[in-house]
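**Student:** requesting a structural model of the entry that follows:
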Amino acid sequence: MTCPICARPADPNYRPFCSRRCADIDLGRWLTGGYAVPAEDEDWSEDSTEPPPRQ
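**Tutor:** Next comes the predicted model:
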């Protein structure tokens, strides 16, 4: 397995990363919004305070 940040071999102590530095880089990307999961906008009225029921 290789580190997803720098592609060096993964270290079992920091798996799946090679070092604490790469693990911290990954954490920083999550915390600053560098990674994002695509989502669809839900279509509901702006004047409604509750979202529509889930189907």
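
**Student:** going forward, measure contacts between C-alpha atoms and count neighbours the same way
**Tutor:** Fine.

**Student:** what comes up buried for stretch 3-21?
**Tutor:** By neighbour count, with 16 or more other Cα atoms under 10 Å as the criterion, the buried positions of stretch 3-21 are C3, A10, P16, F17, C18, S19.

**Student:** next up, for comparison:
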Amino acid sequence: MSCPICGEDTVVKFRPFCSKRCANIDLAKWLNGSYAVPSQREEDVEADESDTSQIGQRPH
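**Tutor:** As a prediction, this is how the structure comes out:
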């Protein structure tokens, strides 16, 4: 199995990653929103639409 971040062989201690560094890179991607699971709920779609329409109305 190879590391999903860098492609090196995995290490049992950090599986599925090869190192703590790659595990932290993956965690950072989840925390900053690079990875996202799309929602199919209707309420979420409406909330997203209202959020984008209010962006121009917010004071800086």
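
**Student:** got a TM-score for the pair?
**Tutor:** The TM-score (TM-score structural alignment, normalised by the length of structure 1) is 0.72; 45 aligned residues with a Cα RMSD of 2.1 Å.

**Student:** take the buried residues of stretch 3-21 of structure 1 and lay them out in a markdown table including distance to R29 of structure 1 and secondary structure.
**Tutor:** Shown next, in a markdown table, are the buried residues of stretch 3-21 of structure 1 (distance: Cα to Cα, whole Å; DSSP: H, G, I helix; E, B strand; the rest coil):
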| residue | distance to R29 of structure 1 | secondary structure |
| --- | --- | --- |
| C3 | 15 | coil |
| A10 | 19 | coil |
| P16 | 16 | coil |
| F17 | 14 | coil |
| C18 | 17 | coil |
| S19 | 16 | coil |
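
**Student:** out of those, who's nearest S45 of structure 1?
**Tutor:** Using Cα to Cα, P16 is the member of these that sits closest to S45 of structure 1, with 43.3 Å.

**Student:** okay, helices next: where are they in structure 2?
**Tutor:** Taking DSSP state H as the criterion, structure 2 carries its helices at 20-31, 42-54.
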